[in-house]
Each structure stands twice: as structure tokens, then as C-alpha cells.
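Asker: Here's a sequence, model it:
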Amino acid sequence: MAIDTQPGHRLDKRPGSSGPPQVIRKILLDNGALSALVVMVAVMAILSGNFFTTTNLVNVGVQAAVTAILAFGVTFAIVSGGIDLSVGSVAAFSAVMLGWFAKEGTPLWISVILAILVGTACGLVNGVLISYGKLPPFIATLAMLSAARGLAMVVSDGTPLLLPQGISWVGENLNDYIATPVIIMVLMGLVAGLVLTRTYSGRSMYAIGGNEEAARLSGIRVKRQKLVIYALVGAFAAIAGIVLASRLVSAQPQAATGYELDAIAAVVIGGASLAGGVGKASGTLIGALILAVLRNGLNLLDVSAFWQQVVIGAVIALAVLLDTLRRRA
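Answerer: Next comes the predicted model:
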């Protein structure tokens, strides 16, 4: 009898070790968030005849856009073993600064760049507090959450600032099938994916999140990379704030309140580990879409907003539990 010595070839095909059921099981385990999204869309389509209309699907994408852009930034922090609770406040502060710059007569495109730089600066402050001040990310970003929201109130005097009409297109639909916020969401997702997979900083995030001390010993300048990580988080938060403000055509100091929790939830639902070292942009996008589909579907079904929070909390807990079980398996 000839013996197959080729690497990777198995002679002991045990019962149940292959075949369609096992392939499907593997796909579901390896792509749990995507599988959940597909099932959720199918269920909502069955329960509500209005769900699968073009208008509603575009609305789902628009609703997911701001959360997804925030979550892409938060992915950097979580992959590196940290967290950022300040992204909602930084988004609002950046948008308010956009309105203030425009109000002072600064050209619109310069105002947008300055607003993004404001968000980046907030992220850098977080990075300095974490890297050099030795503050836990939770505490440092919690402080920024309060400070950025307070600064937004101070600059705006607690009232919304009107934005120039020239930026309203950022929050509008191009046609019945395409919305600008969705395009920006996809572009920012591609940027996040490239940063994570194709750059030195991205690889450093995984190394730091996996084992910070080992990353340091391997030559990674951990403190400097943390500055880069949180600066990126701040920049993404600023872009999300601009998209949100453009939809309202006004910068509101209380905007994006609680969005940081949705962003973190999207990252976790998408398969990232809060322990660090695990996560990807595509998973985060799916997580944001799951939250948007869930909220949209529950609204169509006339479910109370109070019960919606209960359902979303249960989904987050279930996602983390299933991810834990999958990793053990």
C-alpha cells in the first residue's frame, strides 16, 4: 500500500471531519459577526415589509456611518490593548470648532482641516497622558471625555453653531441609492484596514496589544506608537463629528453623546478582543451595521426606545460570550 507523505495530506479521514455541515460550521465560527448580520437582515425583512426598500437600506447605511467611523478609530486603541471613551466628545468638539472657524471667516476647506487637527490634538493629549503620564487609558480618555465636551460648550456658548451650506453635501444623499456619509464610511474603513495591515504602526498595534513588554523588547518604541495610535483615534473622531454636523447643518455641543459606547460595542461585536491584539476594520464595519440594522428594524416594528436599549445590551453581551466560546474552541 502506498503511503502518502505529502505535507498537509491526511490519511485518517475521521467520520464528521469534513463535508458540507463542517464547512458551514467553520464559516459560521470564523465569521460570526457576518453570519449574525445576514441572519438579522433576513429576520427583519420577514418581520417588516418596509425593511428591504431602497430608501430604508440607504437610511441604515447613513445611520451606521458616524458610528462606524468612530469605531474604526476605536479599533486602533482596542487592538493595542487600550480604550478610548472620549471619541463622542472629541467628535462634538471638532464639529463645534469647524463651526467656529467658519463663523470667523476662515475658508471652508481650511476650517475642515483645522477641525480634524483639533481632534488629532485631543488624541495626542490622550496619548501623552497614557504613554508619559502613565495613566490607564480608561482614566485618561474619561478625563478627555469631560474636557472636550466642556470645551465644546465654552466655544459655542452652549448653543448650536450654523455651518456653511457648502458642507451640507457631506451629509446628503447623492441619489436614491448612494449617500455621501456611506461613501465616507467605506473610504475610512479602507484607510483603517490599510493602517492595520500595511503599516508599521498597524503591526505595532497588534504587537503592543498582544504583549506590550515583548513588543518593547523587540524594538518597538511603544510610547511613540501610542501617541500615533491615539492621534489616529482623534482624527477619525473629528471626521465622524464633521459628517454628523453636516447632516444637521449645525455643530451642536451636545452632539454624539453616548456614541463612544456604540463605537466600542461595534468593535467588540465585530470580533475584537478587549484584551488587545485582535481586531480588524471589516469586523468593526459589520459590528456597526449590526447595531444600525437592529435599531432600524426595531423602529420599524414600533418597539419602545427603552426596550431597544435592553435588546442592544443583550446583543453586545451575547456577541462577547460567543466570541469567548469560539476562542476556547
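Asker: rest of the way, CA atoms for contacts and neighbours
Answerer: Noted.
Asker: quick one: what helix or strand has the residue nearest the centre of the chain in it?
Answerer: Residue closest to the mean C-alpha point of the chain, counted by Cα atoms, centre = their mean, is residue 71 at 1.2 Å. Assessed by DSSP states H and E, residue 71 sits inside helix 54-79.
Asker: elements contacting that helix?
Answerer: Counting contacts by 3 or more Cα pairs under 8 Å, 6 or more residues apart in numbering; DSSP states H and E, helix 54-79 is packed against helix 87-103, helix 180-198, helix 200-210, helix 222-248, helix 259-269, helix 281-300.
Asker: what's the offset of the third one from the middle of its chain?
Answerer: Centroid separation for helix 200-210 versus its chain: 18 Å, with Cα atoms, centre = their mean, to the nearest Å.
Asker: for it, packing partners?
Answerer: Checking 3+ Cα pairs under 8 Å, 6+ apart, helix 200-210 ends up next to helix 54-79, helix 180-198, helix 212-217, helix 222-248.
Asker: one step back: ok, the residue nearest to the centre of the chain - contacts?
Answerer: 262-264, 266-267, 284-285, 288 (Cα atoms under 8 Å, 6 or more residues apart in numbering).
Asker: May I see the helices and strands packed on helix 54-79 arranged in a markdown table, with distance to residue 136 and mean neighbour count as well?
Answerer: As requested, these are arranged in a markdown table below (distance: least, Cα to Cα, whole Å; neighbours: other Cα atoms under 10 Å):
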| stretch | distance to residue 136 | mean neighbour count |
| --- | --- | --- |
| helix 87-103 | 16 | 30 |
| helix 180-198 | 23 | 19 |
| helix 200-210 | 14 | 22 |
| helix 222-248 | 12 | 26 |
| helix 259-269 | 17 | 26 |
| helix 281-300 | 24 | 24 |
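Asker: Ok, which of those comes nearest residue 125?
Answerer: The closest of those to residue 125 is helix 222-248. By Cα to Cα, the value is 8.2 Å.
Asker: Would you do the same for the sequence below? I want to compare the two.
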Amino acid sequence: MKTEETIAKKQTISHDRDRTGWKEKIPELFSRYGIFLIFLALVALMSVLTPHFFNVYNLINVVKQVSFIGIVAMGVTFVIITKGIDLSSGSLIALVSVIAASFAHPGDYPLFVPLLLGVGVGAFAGLINGTVSAKGMIPPFIATLGMMTAARGLALLYSDGRPIGNLSDSFLFLGSGDLFGIPFPIIVFLFVGLLMHLLLSNTKFGKHTYAIGGNEQAARICGINVDRHLILVYTLAGFLTGISALMLTARISAGQPSMGVMYELDAIAAAVIGGTSLTGGIGTIPGTMIGALIIGVLNNGLDLMNVSSYWQQILKGAIIVTAVLIDSRKNKKA
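Answerer: Next comes the predicted model:
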């Protein structure tokens, strides 16, 4: 009898442990995959609210629109993980746009010239951001705010405040072409996303990025060249902004000095909604990509329902604040 009672007690304890284990795992699973569930729920909601949302053409259009801001947001993710910020992305898009467009006229230069100039200008601006912030000991907010103002002014000065059109067909392909029926911007978005995910999660560069954001002083003690790494992170962010700017320029068929307004905030929003912590040390590229898709689905669905753009801005702001509050509560519990 005692043996049977002992076995029964052990089974009860084991069962209780399993139940407790599942209770502990559910919050962990939601914390890890919650953003994907929210995205799927939002897609389902928009599909119910507007019959025109869930069709192949519209869904492809959503991803295509998201591609441009999503690529910028990937670079911003690296920056925010290091406990930095980049406010210059939108203005850099305008500067890259007008410079690349001026070298993309039919018959003037080979395609690689505007491409190299575009990503080169973006990377150089990022290099300046990182150097001023790391070596000049200036807060990233101020350093990138200065670049935001200067880059917009340079774009207006370079173009004399006017659009630069008459672009070659090969250049226009970047924004409006397709491969195997898939729009080229989507292919670039997915390819860059895969590369950045591997860079952040599977390389020493990514580990150092997390380490600096988690505890910069400890990273220095461990032998990480923090200043050099921060410069590389901001350079990478500028490089990705250059890629996005080239595709945006090709999409609208002109270099626009007014392009990219508020893009820096959309990029930051995508990263934060995707789980990147403003306190540093936390963030993933897939999360940022989903964050960008959430913004795209929201904008597209509300447009189809004829909701005012003013209300869209208010809703987007509320979502950003909510995401930051959730992140803050998670950090306090940790």
C-alpha cells in the first residue's frame, strides 16, 4: 500500500511540475514569438474589416512598400542595440537620392556609378555619425540630429531644391522591376534581412554589438574596441540607408531633395515595435522586419478603410508608446 501511495504522490508531483512548467513557458513563448502572433492577428483583423485587403496583389504591394523602410530599420536596429539612436536616416535618403539621380541619366555613366555613389554617400555619412559620437564623446542623439539637418541642407543645395529626373531604364529597374514575378525591392529586402540576421546572430560583430549595448564598460574590459565598433555600426546603418534611397529614387523615377521626411521615425518605430530595446542589448532583425510589416499592414488597411491620415499618425504614435512601455516593464522585471 505504501508503495502505491508513494507512486501516486510522485505522479501527482510530476503532473503539478508539468503544469507549472507550462505556466512558466507560456509567457516566455509569448515574449519570444508574440510579435509574430500580433502580426498574424492584425492581418486577420484587416482581412475581416476590408474585403480588398487579403488578395495577392495587395499583399505584395504592402511588402513592397515596407521594403524601403524595412532596410533602413535594419541598420537602425544595430544602432539601437548599442544603446544609440540615428535621426539622420530620412535626410540621408534625400541626399543619396539627388546625388545618385544626377549620375543615372541614360547614356551618361554605367549603372554601377550611381549605385556606388549612393551607398558610398550613405556609408560616409554613417562614418561621420559614428566618429563624432564615439571619438567626439557627443551623444548619438545630438550627432545624428546635426547630420539630419546638414544632409537635408546639402540635398537642397546640390539639387537647387528641384527634382532630378530622366533616369535610365536600368536604374529604374531597382524600384519597379521584378524577377520571376517578384518585385525587385522585395527580393532585396529579404536578401538584406537574411544577411543582417546572420551578421547579428552568428558572428563576432553581432556578439560585440550586443555586448556594448548590454554593458559598454564591461565590453571595454573584455577587450572590445568599443569606439571602432560603434563607428562600424553607424557606417553600416548609413550603407543600408543608401540602398533604400537608391530603390526609392528608382521607384518615383526622380531624385527628390524632399524625400525621406519622417523615415527616421518610421525606422525607429519598426525596430521598437519589433522588440528592439531602447535601453540597449536587445533586438533581432526578424523582429524588426515584422515590426515594419505591422506598420505597413496598418497603414494599408486603414487606407483601404478610408481612415484619415491624421488618425493614422495618432494610432502609430500610440503603438510606439505602448511598445516602449511594454519594453520598460519587461526590463524592470528582468
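Asker: Tabulate the helices and strands packed on helix 200-210 of structure 1 (TSV), appending distance to residue 156 of structure 1.
Answerer: TSV is the format used below for these (distance: least, Cα to Cα, whole Å):
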stretch	distance to residue 156 of structure 1
helix 54-79	22
helix 180-198	25
helix 212-217	40
helix 222-248	14
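Asker: Of those helices, which is nearest residue 11 of structure 1?
Answerer: Smallest distance to residue 11 of structure 1 across these (Cα to Cα): 36.1 Å, for helix 180-198.
Asker: Structure 2: matching residues for that closest one?
Answerer: With TM-score structural alignment applied, helix 180-198 of structure 1 matches the range 184-202 in structure 2.
Asker: on that earlier part again, just put the helices and strands packed on helix 54-79 of structure 1 in JSON lines and tack on distance to residue 62 of structure 1.
Answerer: Output for these, formatted as JSON lines (distance: least, Cα to Cα, whole Å):
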{"stretch": "helix 87-103", "distance to residue 62 of structure 1": "17"}
{"stretch": "helix 180-198", "distance to residue 62 of structure 1": "6"}
{"stretch": "helix 200-210", "distance to residue 62 of structure 1": "27"}
{"stretch": "helix 222-248", "distance to residue 62 of structure 1": "10"}
{"stretch": "helix 259-269", "distance to residue 62 of structure 1": "15"}
{"stretch": "helix 281-300", "distance to residue 62 of structure 1": "9"}
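Asker: Go through those helices and name the closest to residue 19 of structure 1.
Answerer: Using Cα to Cα as the measure, helix 281-300 is the one of these that comes nearest residue 19 of structure 1, at 26.8 Å.
Asker: Just the buried residues of the helix or strand following that closest one, please?
Answerer: The element immediately downstream of helix 281-300 of structure 1 (helix or strand, assigned by DSSP H and E) is helix 305-328. Residues of helix 305-328 of structure 1 classed as buried: 308, 312, 315-316, 319-320, 322-323 (neighbour count, 16 or more other Cα atoms under 10 Å).
Asker: still on that earlier bit, superposed on structure 2, what's the mean shift for the helix holding residue 71 of structure 1?
Answerer: In this overlay with structure 2, the average offset of helix 54-79 of structure 1 from its partner residues is 0.6 Å by mean Cα distance after the TM-score superposition for structure 1.
Asker: What of stretch 146-153 of structure 1?
Answerer: Relative to structure 2, stretch 146-153 of structure 1 is 0.8 Å off (mean Cα distance after the TM-score superposition for structure 1).
Asker: neighbouring contacts of that stretch?
Answerer: 86, 89-90, 92-93, 96-97, 122, 158-159, 253-254.
Asker: equivalent range in structure 2 for it?
Answerer: Residue span in structure 2 matched to stretch 146-153 of structure 1, by TM-score structural alignment: 149-156.
Asker: mind listing what's buried in the matching stretch?
Answerer: Buried-residue list, stretch 149-156 of structure 2, by 16+ other Cα under 10 Å: 150-156.
Asker: Now secondary structure and distance to residue 134 of structure 2 too, for those residues, in TSV please.
Answerer: What follows is these, written out as TSV (DSSP: H, G, I helix; E, B strand; the rest coil; distance: Cα to Cα, whole Å):
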residue	secondary structure	distance to residue 134 of structure 2
150	helix	19
151	helix	20
152	helix	23
153	helix	24
154	helix	24
155	helix	26
156	helix	28
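Asker: with those residues in mind, which one is nearest to residue 240 of structure 2?
Answerer: Set against residue 240 of structure 2, the nearest of those by Cα to Cα is residue 151 (16.0 Å).
Asker: And the closest one, how close does it get to residue 322 of structure 2?
Answerer: When distance is defined by Cα to Cα, to the nearest Å, residue 151 of structure 2 is 31 Å away from residue 322 of structure 2.
Asker: With residue 97 of structure 2 instead?
Answerer: 33 Å.
Asker: quick revisit: how much does the match of helix 180-198 of structure 1 stray from structure 1?
Answerer: Stretch 184-202 of structure 2 sits 1.1 Å off on average (mean Cα distance after the TM-score superposition for structure 1).
Asker: Nearest spatial neighbour of residue 261 of structure 2, chain-adjacent residues omitted?
Answerer: Spatial nearest neighbour of residue 261 of structure 2, excluding adjacent residues (Cα to Cα, 6 or more residues apart in numbering): residue 90 at 5.4 Å.
Asker: What's the match for the one you found in structure 1?
Answerer: Counting by TM-score structural alignment, the partner of residue 90 of structure 2 is residue 88.
Asker: Hmm, its match is touching residue 260, no?
Answerer: Yes. Proximity of residue 88 of structure 1 to residue 260 meets the contact threshold set by Cα atoms under 8 Å, at 5.0 Å.
Asker: joint contacts of those two?
Answerer: residue 70.
Asker: Residue in structure 1 paired with residue 174 of structure 2?
Answerer: Aligned partner of residue 174 of structure 2 by TM-score structural alignment: residue 170.
Asker: in a strand, that's where its match is, yeah?
Answerer: No. Residue 170 of structure 1 is assigned helix when assessed by DSSP: H, G, I helix; E, B strand; the rest coil, not a strand.
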